[in-house]
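[1] everything below, folded, please.
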Amino acid sequence: MKTKYLFLFIFLLSSVSAFCQQEKNVEDEYAAYFTLPREALYVHLNKTTYFKGEEIWFKGYTYDQKNQLTSKATTNINVGIYDEAGNQLKKSLFKAENGVIQGNIAVDSTFSGGTYYIKAETNWMKNFKESNAFVQKIEIISEEVAKKNTTETEANYDFQFLPEGGHMVANTKNTIGFKLINESGKGVKASGIVYDSNKKEVASFEGNTFGLGKFLFQPKADQNYTAEIKLENGNVLNQAVPKAKNRGVAMIVSNPFPDKVIINFNTNAETLKSNPSKEYKVLIHQNGNLKTIAFAFENATEKIISIPKKELFKGINTITVFDDKNTPILERLFFNDFFTKKAKIHVSKLNMLNDSILFSISESQLKDNANISISVLPEMTKSYDPDHTIVSNFYLKSHIKSAVENPQYYFRDMNRKKKYELDILLLTQGWSRYNWDTIFGDKPNGLNRFENGIAISGTVNRPKPGVDRLFLYATKNHSARFIELDKDQKFTITNLFLEEGEEIRFSYMTEKGLFKKPSVYLRFSVSDEEDKISETTIKENSKVQSNSADFQLPENFFYDNSEQLDAVVIKAEKKKEKRDPILINGKVTEITEIETQRYINITDFIQYNGYNVSENLGRISITTRRTPKASPVIYFDNARLSSFNILYNLSTANVERIIIDKTGLGEGMNAGFGGVIKIYTRTTPLFKKGEAAEIFTGSTAPFAFTPAKEYYAPKYSSYLNNTFEKYGAISWIPELKLTKTKAVNFKVYNTKTKSITLFIEGITESGDLISEKRTIQIR
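    The predicted model follows:
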């Protein structure tokens, strides 16, 4: 009897489990998969082909895919260089501010001529199976000739029939996409005829220059079809047409209209006979946004659905059709241009200024402020060949599974013809990069966090008792402050932006207010794991032959003295400053043993020099003695203080120099009526020997931020030769703000080039993307 009840319980449990699985809500599963926001990156390079000795200049743009805005969640962007096999050679950390980064990487002696890759990603991107890291192939030209295998091989072609939605259905209308590529993955133009088994022509087709096209076809059940494909070179290919399903649903999407998209669903009598009232669900979705439409054929073999584009999502939308068992049966991507705004960039030459040319740039179509970058190259350049623009990268790449030949073509100067060709491209892409088995399966867990700066955890080892806080000295990006310790004398500091080679320094304060050197164990936390570019990604970024394949750098192309030299550090005895370069009436006092004996704390010194100083429970107030009373502007290690509490109990022995200017002249209106005080903490010992000579401990981060440098152009020996015209660089403008109301001027060095080309990439405050190419005649 117990066994009988046990079997009954197991049966009921399995039935409930099966029912729950069957009733799994598609919309909820989809929404759960896209709960975590997804970042994408685009990096605008000044070139893609470089000489040894040049710099790779770049600007990176981060993007929130769901909201289609600049992403500001992450500040840490890792940018690396990888060899031809995808192995990491070097990696640097760059700081994003307001969603953009600027940087450069030297093409130094570690590079040899050949192929490399630049990759940029964030730690957050590692949470997702669908990678949004940016990868771009680059070429390096050196004095050595890069030998390439030029052995000719017999041309091979790959022709594919790609039914719209994923399959053909017999005895009904279908749209069949097709693609013809050569062994290098390049599209090949061709035309063809489809024959039935009796050699009767039933359809014809013709592809574009990318080898893509489509045609209408109504196959019969259990019929075999073949296609005869004719290439432009006269070659003929024969290809079998995939067999149509006897039952099912076909989908035809029509997207030439400015305000709506029409979806035509077709089926046959055989399908209706098996289940005439069967219901289907259409999900139109994009990065977590979705719209659901239910339909049934209702004893008809055709169902037409018209959807206003304003109810859908900007850019690529995915249509997925589910049957009554929540199984995806059809999928198709299409581009919704209803919300996309086209920038209208105006660039004009104003005049010559000495050895420079002044330009004016504005936009009249977008009604929003924009942040852009510009690469300025000779008109005949061969050195700029990026896989994507910012538009194709964010609108197209993040939705498709495979690489696309010349994706920039579809979005630059988009017209009716290009919209039609883009629709064919999306038809032949098949299903999107997001796999439904994955969506219904494991969801992203977010274990890799958004990274903002460097985190430091530390423990004070000496002195062990009595220390409850440490003094953290100012750095380039942070003001000085006290760090509280817990009961075990441990501490954590987050969001630190330490630059390469920059030292972080600590002291602890004694009861007498003296800074002493602690023994501190530090652990830095920031992601810097070595990685590798996958073979699939490398294959997608490969091309037939690089621009530099048969090119050799000519002699004396650069000036002999044009190579950038390492910084030279001259060590000398530090002189005492007598005047401050800004404070005209500033009185400079170098703190010696005499001052430390006369003034125990620095606030005593300030009070002696004409200010009222009050202390109350650790709070410091400083005002002038004259009426009306006003507080001075105080700088602590060049960081302006918003509160003076850091000066509480600060020993004068810890200060190296103090400058007081009661007038504040030179500081402008910022000084107000209280004057200016500048305090500099001690970096040299006050005493020549003894314990007091060691007042801090310091350490550098093993992986810190690379500071952005100002662009400098290479010094070419001549701007009039063929090499400069093809591979030289004129200028790089990484940061230019376009406003809604007026034009912005910029200037470039005059290389006497007849015509120049500007490659412009950027994004507006509301998330509209800008990608423009402008050629301007100079002479």
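
[2] use CA for all of it now, contacts and neighbours both
    OK.

[3] Gly165 in helix, strand or coil?
    helix (DSSP: H, G, I helix; E, B strand; the rest coil).

[4] thought it was touching Glu331?
    Yes: under the criterion of Cα atoms under 8 Å, Gly165 makes contact with Glu331 at 4.7 Å.

[5] what touches both of the two?
    Shared contacts of Gly165 and Glu331 (Cα atoms under 8 Å, 6 or more residues apart in numbering): 430-431.

[6] just want to know which of the two has more residues nearby.
    Gly165 (28 against 22; other Cα atoms under 10 Å).

[7] and the gap between the nearest residue to Gly501 once chain neighbours are set aside and Leu472?
    Nearest non-adjacent residue to Gly501, counting by Cα to Cα, 6 or more residues apart in numbering: Thr700, 6.2 Å away. Distance, Thr700 to Leu472, by Cα to Cα, to the nearest Å: 14 Å.

[8] again with Ser254
    Taken as Cα to Cα, the span from Ser254 to Leu472 is 64 Å.

[9] ok, Lys487 next?
    Relative to Leu472, and taking Cα to Cα, Lys487 is found at 19 Å.

[10] who touches stretch 521-533?
    Taking Cα under 8 Å, 6+ apart as the rule, stretch 521-533 contacts 78, 82, 85-88, 91, 123, 451, 453-461, 701-703.

[11] if you could redo that for stretch 129-139, that was the one I meant.
    39-43, 48-50, 113-122, 125, 386-387, 398, 433-434, 541-542, 546-548.

[12] got the buried residues for that stretch?
    If you call a residue buried by 16 or more other Cα atoms under 10 Å, then stretch 129-139 has these buried ones: 132-139.

[13] more crowded one of Thr700 and Leu472?
    Ranked by neighbour count (other Cα under 10 Å), Thr700 and Leu472 place Leu472 first, with 19 against 15.

[14] host element of the nearest residue to the more buried one once chain neighbours are set aside?
    Spatial nearest neighbour of Leu472, chain neighbours left out: Phe506 (4.9 Å); criterion: Cα to Cα, 6+ apart. Counting by DSSP states H and E, the element that carries Phe506 is strand 503-509.

[15] let's compare: structure for the following, please.
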Amino acid sequence: MKKFFLMLIAAGCSVLAVHAQVAPAKNEGTMKEVVTRLQALSTDRAIEKAYLHFDKPYYNPGDTIYFKAYVTAGERHELSKISGVLHVDLVSKNDSVMQSIVLQLKNGLAWGDFALPNYMSKGNYRLRAYTQWMQNAGNSYVFNKTIPVNGKSISQVYPAKAASNKTDVQFFPEGGTFVAAVPSKIAFKAVGSNGMGVYVKGTVVDNNNAEVAKFTSAHLGMGQIFITPEEGKTYKAKVTYPDGSVNTVDLPKPEAKGVSLSVNNSDLTKLSIDINANKPYYLDNKDKEINVVIYSGGVVKTVKTTLDNQAIGFDLPKKDLSSGIAQITLFSGSGVPLSERLVFIQNEDGVKFTINSDKTTYAAHDKAHIVVNAHTALDKASVGNFSVAVIDESAVQANEDKESSIFSDLLLTSELRGYVEQPGYYFNNVNTDTRNNLDVLMLTQGYRRFQWKEFLTEPTAPMAYQPEVGMQIKGTLVTKDGATIPNEKITLMLSATGQTLTTNTDAAGKFNFLGLEYADRTQFLLTIDNKSIKNKTKLILDKTDVTVPLSENNLPEGKIDEKLPDYTAADAEQSTPTKTRELKPVNVRTKQSYRSSSLAGAGNADQVIFNKDLKNFPSLSQALNGKARNIDFTDGKAYMKTSLAIANGKTVLEPMMIVIDGAITNSSIDNIQPGDVSSVEILKGANATVYGMGSGAGVMVINTRQGGEVAEVSKEMAPGLLSITPKGFYKAREFYSPVYDVAKKGPAEGRTTIFWKPDLITNEGGNVAFDYFNDGPGQYRIIIEGIDNSGNIGRVVYKYTVQ
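    Now for the predicted structure:
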């Protein structure tokens, strides 16, 4: 083999995925053109990603989900300055939005929370986060995280069942080519009907049924085979499944004339890249130019040589590459992509944390003093804004291999197609096995045929979505007949202070107040300045909701009812009905877009009444009276006209069960202001039975407004004057951290999240300290995550004992 070491030509090409489309140019088919196109992407289409750090891995009903959002721009993971707005949704297990908030991003950072209803049914919920700019790539970079809720439900929990027992096995030649007479590496992946990896083993035989190789899964159904295919032969894999059954799968047909690209990623310091051509290809292309393009961390590196040998190789130092996925592509001299390989680089280039606690072991309720130093691999101080969570791991057990982290999300799963099982495994305890198995993952799940043709030939698609830098209030000024009115002055006034902003309508009668910063539920007045036309015109507000269409949760982890460790003290605090009964599963008829806390899910109520029909009434019972069909209201109680019961020998009306944001209550519905209600769902008969005993008189589910979920126009105060309450930025609640009197220490409170601080800011020396009080005995776990000001990613886990 011809082996050499080349100095690489590096071209700065930050931020963009290479599969984006660019406009065709005159000099197509040259390597200069490939590099030029990649460089052009860096200024046009920056990628934004979001990662959310949560306070703990799963929750109970009544818990608060605390999270810190990190939004990055580009493949160097620098905190984004593109977007100023982040949308975050809590999605039910029935795939409807339960709560939605809007957060203000400052230098790519924000934090928020969701209060879970006290009576949620057990299951896998979901939290997603996105910016408007992300929508230019569809759902590719929308953050999605499964949120297990370990609730006590009055309805029976039915584990998800697989549609069949079929296991899918696929084989992937390295580089996408399987060339006759060239040593080849073929990766395989076996996936069960539930989407999880399945252990398989087997043999490879040729068309004469002669055995040429054996294989066995090494990790989560993945493995690899080494084979040199012979010209004129075909190959099959005889796969043996866990139940002993056997199936035959055809391997790709070897190419009679071809060239392959292989990469050895086992060395910690370098990549060994080999180009192997079989004899027919070599003879046809001898001494012709070939090129290798390496795309890593937004930087393009190229290697140019000639095919003067059937086997050519070179080494590439890993220190020249960024941690994460690197894409290596072999091109012909005319710019035709021939073979491609993805590899994962794990350099020591992230933030390193040193944690010191004032004690190695604490007593219950002791105060903990934690000192943290953050530094880079070069021992330079790491200055940044991090987040820290402390949990009682004895109560909230965690599987670090299954957990996602800031490393696995930003560097791995956001760049691969499909579901990555146990992402934490590849980062928690990096060793030879984890590196080898990660390389096989790149060969299977990172496998792509080619997307270069579209990249090199198709025109640039226009950017449909622009970044949101702040909130906006926009609309149109029209006559009573609907004709637009241009060049009129519109004033926006903050009701509380009288501060004003003004703008003029454009030629189409439209007005827009951009880049606003205001809290959710802030009241404004919107008025027309020209008094002479006030009685002849009206203001129409545009809907400013940019909600991404909600897709069904097809992730395997969203379909599996995994047994979660029970909370200890926290479970005891949940109110549970004294009697329950087993119920039949509820059939969800249609997906609805409104937020629902109903156990039946959105779209399964007999009647739904929305905020617009409720807000202008003095009490909720008055608002519902006459709208809720066949229901009477007395003293804040709701009664179905057909719900008769016998009590002490007398026939009486039985009140409906009232559920407010998932919590069953006996209080009056008039304790809630009509304007604070998002929707009211009425469940009767079979639809109500999901709530078990006590639902015979029907169920009224009241969903209150959450995080900006308000009607934008409150009402017209006078001609040309609107009172509006537009969606605004959610203000995160402060985490409650108790302070104990040393002389009066009480029993453990059963807290599972002991401490949460989303703004852990290191100083110029990379240092920061924080204090909190422990709860009861247990094994405690500190998790710090974040990104420093230079785009270095960091995570650390530190454990200690409370006796």
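
[16] please state their TM-score.
    Overlay of the two chains. TM-score (TM-score structural alignment, normalised by the length of the first structure): 0.69; 616 aligned residues with a Cα RMSD of 4.4 Å.

[17] list the residues that contact both of Thr700 and Leu472 of the first structure?
    Going by Cα under 8 Å, 6+ apart, residues that sit against Thr700 of the first structure and also against Leu472 are Ile504.

[18] one step back: does the residue nearest to Leu472 of the first structure touch Thr475 like I think?
    No: using Cα under 8 Å, Phe506 of the first structure is not in contact with Thr475; the gap is 11.4 Å.

[19] between the two, which one's more packed in?
    Phe506 (24 against 19).

[20] all strands of the stretch 301-450 of the second structure, in order?
    Secondary structure of the stretch 301-450 of the second structure (DSSP state E, counting those that start in this stretch): strands located at 311-317, 324-332, 337-345, 352-357, 361-362, 367-375, 384-392.

[21] what packs against the fourth one?
    The contact analysis (3 or more Cα pairs under 8 Å, 6 or more residues apart in numbering; DSSP states H and E) places strand 352-357 of the second structure against strand 367-375, strand 793-802.

[22] tell me the angle of it relative to strand 793-802?
    For strand 352-357 of the second structure against strand 793-802, the angle between stretch directions is 20 degrees (axes from the mean of the first three to the mean of the last three Cα atoms, to 10 degrees).

[23] mean distance between strand 352-357 of the second structure and the first structure after superposition?
    Strand 352-357 of the second structure differs from its equivalent in the first structure by a mean of 2.7 Å after superposition (mean Cα distance after the TM-score superposition for the first structure).

[24] now do the buried residues in that strand.
    352-353, 355.

[25] could you do the first one as well?
    The neighbour-count check on strand 311-317 of the second structure (16+ other Cα under 10 Å) flags 311-316 as buried.

[26] from those residues, pick the one nearest Val652 of the second structure.
    Nearest to Val652 of the second structure, judged by Cα to Cα, of these is Leu316 at 83.6 Å.

[27] which one in the first structure is aligned with the closest one?
    Taking TM-score structural alignment, the alignment pairs Leu316 of the second structure with Ile307 from the first structure.

[28] then Leu416 of the second structure?
    Using TM-score structural alignment, Leu416 of the second structure sits opposite Ile400 in the first structure.

[29] residues contacting its match?
    429, 431-433.

[30] now do Ser404 of the second structure
    Contacts of Ser404 of the second structure (Cα under 8 Å, 6+ apart): 422-424.

[31] which among those end up buried?
    422-424.

[32] and those residues, which is closest to Glu211 of the second structure?
    Closest to Glu211 of the second structure, out of all of these and judged by Cα to Cα, is Gln422, at 33.4 Å.

[33] which parts of the stretch 501-650 of the first structure are strands?
    Ranges of strands in the stretch 501-650 of the first structure, per DSSP E, counting those that start in this stretch, are 503-509, 515-516, 519-525, 587-590, 611-616, 619-624, 633-636, 639-640.

[34] could you dump these to a markdown table with distance to Gln160 of the first structure?
    Listed next are those as a markdown table, based on distance: least, Cα to Cα, whole Å:
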| stretch | distance to Gln160 of the first structure |
| --- | --- |
| strand 503-509 | 60 |
| strand 515-516 | 75 |
| strand 519-525 | 50 |
| strand 587-590 | 80 |
| strand 611-616 | 81 |
| strand 619-624 | 76 |
| strand 633-636 | 69 |
| strand 639-640 | 65 |
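
[35] which one of those is the most hemmed in?
    Of all the strands of the stretch 501-650 of the first structure, strand 515-516 has the most neighbours on average by mean count of other Cα atoms under 10 Å, namely a mean of 24.

[36] for that one, packing partners?
    strand 503-509.

[37] angle of the strand it packs on against strand 519-525?
    140 degrees.

[38] which residues are in contact with strand 503-509 of the first structure?
    For strand 503-509 of the first structure, using Cα under 8 Å, 6+ apart, the contacting residues are 467, 469-473, 475, 498, 515-518, 695-701.

[39] quick one, which of those are buried?
    Among those, the ones that count as buried by 16+ other Cα under 10 Å are 467, 469-473, 475, 498, 515-518, 695-698, 701.

[40] for stretch 487-500 of the first structure, buried residues please.
    Applying 16+ other Cα under 10 Å to stretch 487-500 of the first structure flags 489-492, 496-500 as buried.
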